[in-house]
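Engineer: Predicted coordinates and the sequence they were generated for:
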Amino acid sequence: MKKAGKIVIGLVCVGAFGVLMFTRFTKKEEPIEAVPNPTVVVQTPETGNIELSTGLTGTVEPADQVYIIPKGSGEVLEVYVNQGDTVQKGQKLFRIDNKQLDAARITLNTTQVSLNDAQTSVNRMKALYESGDISAQAYEQAVSGLSMAKLQYDSAKLNYDTQSENTVVTAPIAGVLEQFGVQVHDMSAGGSVAGVVSGAGGKTLTFNVSERVMKGLNIGDPVTVEKNGTDYSGAISEIGSMVDASTGLFKVKATLGDADGLASGTMVKVYVTAEKADNVMVVPADCVNYSNGDAYVYTYDAATSTAKKTPVEDGLIDSDKIQIVSGLSYDDEVITSWSKELYDGAAVNIQGSDDGEETEADSEESSEGDTDSSETTAEETTEAAETAAK
């Protein structure tokens, strides 16, 4: 019995081994699934504009700003206004004790007396000359003396009027006293700044730029000013052509419209267009690649249905597009989508084309064929195992 049992076990083992080997050698190899060509999106270059803005810092100033500079010197006797007051042109601001005015008054009175004496002398000499009692030369000397006295009087009168004007300092223009700190008993020096009057007009903006930015600016270019979340618009009115020695930059001025909310002297954020390119060829920025600093794009070759690596020269770039200086024409189809299977000469399908649809259908049919083949192989293997067991 033991011997018969061993024989049965051996037969079972041999049968199992045979079934295993039969299944292994009769199983069909699964076909390798073909990798489909990448599907890409293409676009022709367009004509567009690119502007690059630069953020700077500027200072708001009055459009009309005039310094108050007294011509005379002396102690301040009276002050008629305060800082922040609105004044009119010619309005009195303060009066000084001008000692030169007293001297000018004495000189004027002296020349007035001399003029009167010269006039009296001429009148008397004229009567004598007409009666023949004096010579013509004597009469002419009297007339010359009168002319000299008249010139001296006119000079003294002009000096007195000037000193009178210097005694009372007036507003040079109509506006607001932005700076004014004159007090009674202060000493006012001629030629020194006593205050600043800002005109009632608009505001100006002053800011400094580098040479690179300066070259991209033009008179009339728009500027945007931001302060406390509020934007103000303006236009460039002046562009300096010389470098400021203190900053090493170029000074630029702009006029601001409707900027009453900005106080004079306020520091603001300024945005200007530093560089721009109008009516140039542009493509999406994401489709431009770089190799060792050289720019290139992939274009679609319709004749071979492949991708072609095309070197280009790029220009300005913003957040979504880039300028193409050379290397492309407006008829080129630029591949704007990315794929890891994309390389020079790679076969590609265009999204939405008939070739792309046929490729997808072929892939589905191949998948169905592979499924049927797998099912047939499994059935044949099962049948073979059952036969061997019997």
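Structural biologist: Perfect, I can see it now.

Engineer: going forward, measure contacts and count neighbours with C-alpha atoms only.
Structural biologist: OK.

Engineer: Can you report how many residues neighbour residue 138?
Structural biologist: Around residue 138 there are 14 other residues, counting by other CA atoms under 10 Å.

Engineer: oh, I was asking about residue 161
Structural biologist: 15.

Engineer: With residue 213 instead?
Structural biologist: Using other CA under 10 Å: residue 213 sits among 16 other residues.

Engineer: Contact partners for it?
Structural biologist: 274, 275 (CA atoms under 8 Å, 6 or more residues apart in numbering).

Engineer: likewise the one 10 residues further on?
Structural biologist: Each residue near residue 223 by CA under 8 Å, 6+ apart is listed here: 233, 234, 235, 236, 254, 270, 271, 272, 273.

Engineer: try this one next to it:
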Amino acid sequence: MKKKVLLPGVIAVILIAVIFVRINGMKVPVKTDTLPVVETVNPEVDTIELYTSLIGTIVPETVVRISPEASGTVTQVAAKAGDMVQQGQLLCVIDTNKVQNAKNTMDNAKVTYKEAHDTLGRMSVLYQSGAVSEQDYQGYVNSAKKSEIAYKQAKEEYENQVSYSNIKSPISGTIESCSIEQFDKVSTSDQIFVISGEGNKIISTSLTEKLQRSVKPGDLVIVEEDRNNLQGTISEISGMADDKTGLFNIKIQLADANELSAGTSVKLSLCSERADQVITVPVDSVYYENSKPYVYTYDNGTVHKIFVEAGIYDSSRMEVKEGIQKNMDVITTWSPELYEGAKALIMNSGEEIKGE
């Protein structure tokens, strides 16, 4: 039988191991089981608000856009962009080729009315003396009434044509734009003047359909202007989407808006979702399994895994609709040793360890 011979290299390794054991006093590491230490909080009743950022524009509260009532040629422009105008002040004159015709018709109707009225006066005297019959006299009365009606209608048409020709400002304010010059041809589809009223300024912006359903008149809006935060209030919400943008226009009242220049852009933040006085937990304490949210809770040294129904959440807290109660201890620290039924120690505020 052959004897086993140790190679020189193997002998050297054995000698080194023997020397190491002697130096370290035969210390052998012993494996020990330790429980995870966790921190917990109780769910809080709180309000969560989610804000959406928008861009708004400072605009006058009253804006009038003027278009001609009749087509024609501009013969006079009496005001230009930037001018301050008073209500009733002449802005321009348009030759519509209808003023003179309307005046001729009115003058003829006036003559006819005067003649019929004079005739009725003479016939009235004869009627009183019995020289004119009842039937004939009634005919004169009817003619006078018809001529009077015709004259009033002709006069009204003439005044309308004059107003169509002489465009006047319907309000007092500032002309923001004037798009016509003398001898220009204009039609009823042209916008020739835009006038902003002298009243308060507001903020105008637009919302998507989802946001439009989430807000209401009276809601507060945070307005950021030149690093200052101001509070505004939604005063008007359009119920119909704009044909061009597909968005819903809203108006925001701001107490200090008059100090801002029209056309200035400001950043807006409005509350798009809100959950009032609901049970909340820290966002970091919520985990997901197959897209289903759950939390770990601590109960007398034991960890429980509880699936919850989550609501809205912000950067720090999440609304919990179902699954936990206010008196539960929700674990806020993560450990790979957390699972349903696991044992753990609890440490709150880093001072006291419980559950040993």
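Structural biologist: Structure received. Only a predicted model underlies this, so the values are computations on that prediction, with no experimental measurement involved.

Engineer: Can you give me the TM-score here?
Structural biologist: Remark: TM-score between the superposed chains equals 0.81 [TM-score structural alignment, normalised by the length of structure 2]; 335 aligned residues with a CA RMSD of 3.2 Å.

Engineer: how about the contacts of residue 223 of structure 1 in TSV, adding secondary structure and distance to residue 125 of structure 1?
Structural biologist: Formatted as TSV, those follow (DSSP: H, G, I helix; E, B strand; the rest coil; distance: CA to CA, whole Å):
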residue	secondary structure	distance to residue 125 of structure 1
233	strand	77
234	strand	74
235	strand	73
236	strand	72
254	strand	70
270	strand	79
271	strand	81
272	strand	80
273	strand	82
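
Engineer: Across to structure 2, which of those hold up?
Structural biologist: Contacts conserved in structure 2 for the contacts of residue 223 of structure 1, using both residues aligned by TM-score structural alignment, their matches' CA atoms under 8 Å: 233, 234, 235, 236, 270, 271, 272, 273.

Engineer: which residue lines up with the third one in structure 2?
Structural biologist: Matched by TM-score structural alignment, residue 235 of structure 1 corresponds to residue 233 in structure 2.

Engineer: That match against residue 250, yeah?
Structural biologist: No: contact criterion CA atoms under 8 Å: residue 233 of structure 2 and residue 250 do not qualify, at 10.6 Å.

Engineer: Residue 159 of structure 1: what secondary structure?
Structural biologist: Following DSSP: H, G, I helix; E, B strand; the rest coil, residue 159 of structure 1 is assigned to helix.

Engineer: what sits against it?
Structural biologist: residue 104.

Engineer: What's the match for it in structure 2?
Structural biologist: Residue 159 of structure 1 maps onto residue 157 in structure 2, by TM-score structural alignment.

Engineer: what span of structure 1 lines up against stretch 275-295 of structure 2?
Structural biologist: Against structure 1, stretch 275-295 of structure 2 falls on residues 277-297 (TM-score structural alignment).

Engineer: Counting neighbours, which bits of the matching stretch end up buried?
Structural biologist: Buried residues in stretch 277-297 of structure 1, counted by 16 or more other CA atoms under 10 Å: 280, 281, 282, 283, 284, 287, 288, 295, 296, 297.

Engineer: can you check stretch 167-184 of structure 2 too?
Structural biologist: 167-178, 180-181.

Engineer: Would you check the span in structure 1 matched by it?
Structural biologist: So stretch 167-184 of structure 2 sits over residues 169-186 in structure 1, by TM-score structural alignment.

Engineer: which residues sit against that stretch?
Structural biologist: So stretch 169-186 of structure 1 is contacted by 66, 68, 70, 75-79, 82-95, 194-200 (CA under 8 Å, 6+ apart).

Engineer: Can you spell out which helices and strands pack onto the longest helix anywhere in structure 1?
Structural biologist: When structure 1 is scanned for its longest helix (criterion: DSSP state H), the result is helix 354-389. With contacts defined as 3 or more CA pairs under 8 Å, 6 or more residues apart in numbering; DSSP states H and E, helix 354-389 of structure 1 has these neighbours: helix 2-26, strand 349-350.

Engineer: which of those sits most buried?
Structural biologist: The highest mean neighbour count among those, using mean count of other CA atoms under 10 Å, belongs to strand 349-350: a mean of 22.

Engineer: Onto which residues of structure 2 does that one map?
Structural biologist: Counting by TM-score structural alignment, strand 349-350 of structure 1 lines up with residues 345-346 of structure 2.

Engineer: post-alignment, that stretch versus structure 1, mean distance?
Structural biologist: For stretch 345-346 of structure 2, the mean distance to aligned residues of structure 1 following superposition is 2.0 Å (mean CA distance after the TM-score superposition for structure 1).

Engineer: gap between that stretch and the chain center?
Structural biologist: Relative to its parent chain, stretch 345-346 of structure 2 has a centroid offset of 49 Å by CA atoms, centre = their mean, to the nearest Å.

Engineer: what comes into contact with that stretch?
Structural biologist: 35-40, 298, 301, 352-356.

Engineer: for stretch 137-155 of structure 1, same thing?
Structural biologist: 108, 111, 112, 114, 115, 118, 119, 121, 122, 125, 126, 129.

Engineer: Out of those, list just those in helices.
Structural biologist: 108, 111, 112, 114, 115, 118, 119, 121, 122, 125, 126, 129.

Engineer: What does the fifth one correspond to in structure 2?
Structural biologist: Using TM-score structural alignment as the criterion, residue 115 of structure 1 maps onto residue 113 of structure 2.

Engineer: Show the contacting residues for that match.
Structural biologist: 144, 147, 148, 151.

Engineer: try 6 Å this time
Structural biologist: By CA atoms under 6 Å, 6 or more residues apart in numbering, residue 113 of structure 2 lies in contact with 147, 148.

Engineer: and what of residue 95 of structure 1?
Structural biologist: Contacts of residue 95 of structure 1 (CA under 6 Å, 6+ apart): 76, 77, 78, 167, 168.

Engineer: for it, helix, strand, or coil?
Structural biologist: Using three-state DSSP, the three-state assignment for residue 95 of structure 1 comes out as strand.

Engineer: can you map out the helices along the stretch 101-250 of structure 1?
Structural biologist: 136-167, 211-215 (DSSP state H, counting those that start in this stretch).
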